[in-house]
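J.: sequence and predicted structure below; questions after.
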Amino acid sequence: MKYQARLEKLYAIMRAAGLDVVALIPGPNHRYLTNSVHYVLERPIVTFYRLDHAPLAVIPELEIPLFQRHAIPAQIVAYTDAEGYAGAFRQALERIGSRGATIGVEGLHMRFFEGEAIRAAAPGARVLDATEPLAALRLHKDVDEIAALRRAIAISEAALAATFADIKVGMSEIEAAAILEAHIVALGGEGLSFGTILHAGANTPLPHLGPLDYRIQHGDPLIVDFGATVDGYCADITRTVFVGAVSDEQREFYRLVQAANEAGRAAAAPGVACEAVDIAARQVFIDAGCEHLIRHRTGHGIGLEAHEAPYIVVGNKRLLEPGMVFTVEPGIYRDGEIGVRIEDNILITEDGAESLTTFARDLMVI
């Protein structure tokens, strides 16, 4: 059974990291292990995974029916709104036998009050951030995960092509983003990997700027960074185009980024260090004398999160292995003028690398 195998993978990670218990809130790891999604609201939901025991979950009473549909069954300690959750945490951690235990939490996901509830209910335990060992849980994608990513990418690329055909001078960034998102839904996407990043003109040097009411003008560069999700798996694609016309300076800017993207993709292969991909892309900009225009690493993993391990950055010595999926997204930015980024999604195979994204990378004027 797939989910039992995933649970065994978690237990192996726990043993290697010296963790007696791992506490997960709803999020990508929880979904990976249970095939279930819960809203993260003010009522805490925490599942404690214990070696050689069934998981034990602290949940609000109203979530019991949904929790019982999980792929991996868990023992439940429920609380009502009137009771509050403190007593449920005490009961759960007493049942676990937490005194002297080492409890790993998700430092990037768990909220402060959830961590404090665990510490208060387990005063004799050692609570630590297990982000690094837990990153290995979803690092290698199986055939079902890769199929979901392929579908999410295909939907994203079809939506992008349709959107480029619809964008007009005078349209706001917000309006253009809404068109893109409508195409994603119409094509079968279940949602968005993250809030759509779409900006034009002098807004393009801001890599994570959301769409504004700026009106797209003739001659503007236009960056679209977005992704559809399928079964929770996230595409993450960026293309930069030009509206109506392109100047010689814009053309040269684009040429450099296209070359860096090609260099990064060419460097990706099993057994290659993550940092080598970043270095290969970055070297194109260094050779052109524009290293000062770089603002970010070359890439990051994708899966149930739009940003996850492996990180494609100088200093990351982790070797690429079959089943890893990540972005190659070099970009350069000049404040107040222009930003260009080209982002592809790469799968490491047994004998090389495959670009799951196939959308045209040549300079495009729409």
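T.: That came through, no problem. Numbers count the residues shown, from 1 in each chain.
J.: please make it C-alpha for all contacts and neighbour counts, starting now.
T.: OK.
J.: which stretches of the stretch 201-350 of the chain form helices?
T.: Per DSSP state H, counting those that start in this stretch, the stretch 201-350 of the chain carries helices over the ranges 248-267, 274-287.
J.: buried ones in the first one?
T.: It stands for helix 248-267. 250, 253-254, 256-265, 267 (16 or more other C-alpha atoms under 10 Å).
J.: save these as a markdown table, and put in distance to Arg50 too.
T.: Converted to a markdown table, the buried residues of helix 248-267 look like this (distance: C-alpha to C-alpha, whole Å):
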| residue | distance to Arg50 |
| --- | --- |
| Gln250 | 56 |
| Phe253 | 53 |
| Tyr254 | 51 |
| Leu256 | 51 |
| Val257 | 47 |
| Gln258 | 48 |
| Ala259 | 49 |
| Ala260 | 45 |
| Asn261 | 43 |
| Glu262 | 45 |
| Ala263 | 44 |
| Gly264 | 41 |
| Arg265 | 40 |
| Ala267 | 40 |
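J.: try this one side by side with the last:
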Amino acid sequence: MMIPARGFELSEFEARMTRAQSEMTARSLDAVVITAPPNCRYFAGFATQFWESPTRPWFLILPRQGEPIAVIPTIGEPGLAKTWVKDIRTWPAPQPEDDGVSLMAQVLADCPRSYGRIGWEMGRESVIRMPIADFDRIRSACPGIEFADASPLIWRLRMVKSPAEIAKIEQACRIGSEAYAALPGQLSAGMNEHEVARTFRAELTGQGADAIPFMAVTAGAGGYDQIIVGPNDRNLASGDVLFIDLGATFDGYFCD
């Protein structure tokens, strides 16, 4: 079994950027601002545990012409410098009185304009990962620029997977499948649901999962009444129906 290499070739990121710029032209956008971690990782190849904290915003600007621009806290510069993104601008975050607001406003003002429209992640299953008050301050500092929803553009790009992406999804699914297959031999009546979850997490990690951000464990005599809460302290009994739903990842791609 061949485990896919982590990361992507430079050509993959360049192709994503080219497709994004083509979509911007079709949708009359001068640039797209990315703030959500999964999309930052998709376009820049950058991942950080710092995203677990909402203290600092991170911005990636995809201009319709030219190379991507990162506007990030200073602490992230050494890590981002290892990606294909070369234009990195920083501020000494956290700085609540101006957490990247003035720097972002300047970068957006300097972007070449043909349409006077900048796209943001405003649509379904999307998030602008910054305080709304700061978002409004950036918008106020950019007179003459319309902030529009770029989510359809991002969805259109991300729904089409490259062979390298498919290989990572297959690996994530393989990890999940093999962990499920191994689990029955590790469980017994008397274990509680927390112990089941810990056992399964250990198996998934041993199979190669990078993270298990979602795991619901629930059991009951003859069935269960919900599938999104748990585990809890209930002990398994003979005859119980045990339900486990999980989302494990490999290199940023999920099994479900």
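T.: That came through fine. As the structure is a prediction and not an experimental result, all values here were calculated from the model.
J.: so after superposing, what's the score?
T.: The TM-score (TM-score structural alignment, normalised by the length of structure 2) is 0.83; 234 aligned residues with a C-alpha RMSD of 2.2 Å.
J.: which among the helices of the stretch 201-350 of structure 1 is found nearest to Ser98 of structure 1?
T.: helix 274-287 (37.6 Å; C-alpha to C-alpha).
J.: residues in structure 2 aligned with that closest one?
T.: Here helix 274-287 of structure 1 fails to align to any part of structure 2, judged by TM-score structural alignment.
J.: can you list the buried residues in that helix?
T.: Applying 16+ other C-alpha under 10 Å to helix 274-287 of structure 1 flags 274-285 as buried.
J.: closest to Ser172 of structure 1 among those?
T.: Phe285 (31.6 Å).
J.: that closest one contacts Gln258, correct?
T.: No - at 10.8 Å, Phe285 of structure 1 does not count as touching Gln258 under the criterion of C-alpha atoms under 8 Å.
J.: of all residues in structure 2, which one is nearest the centre?
T.: By C-alpha atoms, centre = their mean, structure 2 has its centre lying nearest to Pro38, at 1.8 Å.
J.: verify the stated contact: Met31 of structure 1 with Val37.
T.: No Met there; residue 31 of structure 1 is Arg. Yes - using C-alpha under 8 Å, Arg31 of structure 1 is in contact with Val37, at 5.9 Å.
J.: just the strands in the stretch 1-150 of structure 2 please.
T.: 31-34, 59-63, 69-73, 87-91, 117-120, 146-149 (DSSP state E, counting those that start in this stretch).
J.: nearest to Arg16 of structure 2, of those?
T.: Here strand 59-63 is closest among the strands of the stretch 1-150 of structure 2 (C-alpha to C-alpha), at 10.6 Å.
J.: what's the angle between that closest one and strand 69-73?
T.: 170 degrees (axes from the mean of the first three to the mean of the last three C-alpha atoms, to 10 degrees).
J.: find me the equivalent region of strand 59-63 of structure 2 in structure 1.
T.: The aligned range for strand 59-63 of structure 2 is 46-50, by TM-score structural alignment.
J.: for the matching stretch, which outside residues touch it?
T.: Contacts to stretch 46-50 of structure 1, defined as C-alpha atoms under 8 Å, 6 or more residues apart in numbering, come from residues 20-26, 55-59, 96, 114.
J.: now these in CSV, with distance to Ala165 of structure 1?
T.: What follows is the contacts of stretch 46-50 of structure 1, written out as CSV (distance: C-alpha to C-alpha, whole Å):
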residue, distance to Ala165 of structure 1
Asp20, 55
Val21, 52
Val22, 48
Ala23, 47
Leu24, 43
Ile25, 41
Pro26, 38
Pro55, 50
Leu56, 51
Ala57, 49
Val58, 49
Ile59, 47
Ile96, 58
Glu114, 47
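J.: which one of those is nearest Arg150 of structure 1?
T.: The shortest approach to Arg150 of structure 1 among the contacts of stretch 46-50 of structure 1 belongs to Pro26, at 24.6 Å (C-alpha to C-alpha).
J.: for the closest residue to Leu108 of structure 1 other than its chain neighbours, what are its contacts?
T.: Spatially, and ignoring its direct neighbours in sequence, Leu108 of structure 1 is nearest to Thr131 (6.9 Å; C-alpha to C-alpha, 6 or more residues apart in numbering). By C-alpha under 8 Å, 6+ apart, Thr131 of structure 1 lies in contact with 105-108.
J.: which members of the residues you listed are the farthest-apart pair?
T.: Farthest pair in the contacts of Thr131 of structure 1, by C-alpha to C-alpha: Val105 and Leu108, 8.9 Å.
J.: what span of structure 2 lines up against the helix of greatest length in structure 1?
T.: Scanning structure 1 for the helix with the most residues, using DSSP state H, yields helix 143-166. Using TM-score structural alignment, helix 143-166 of structure 1 corresponds to residues 163-186 of structure 2.
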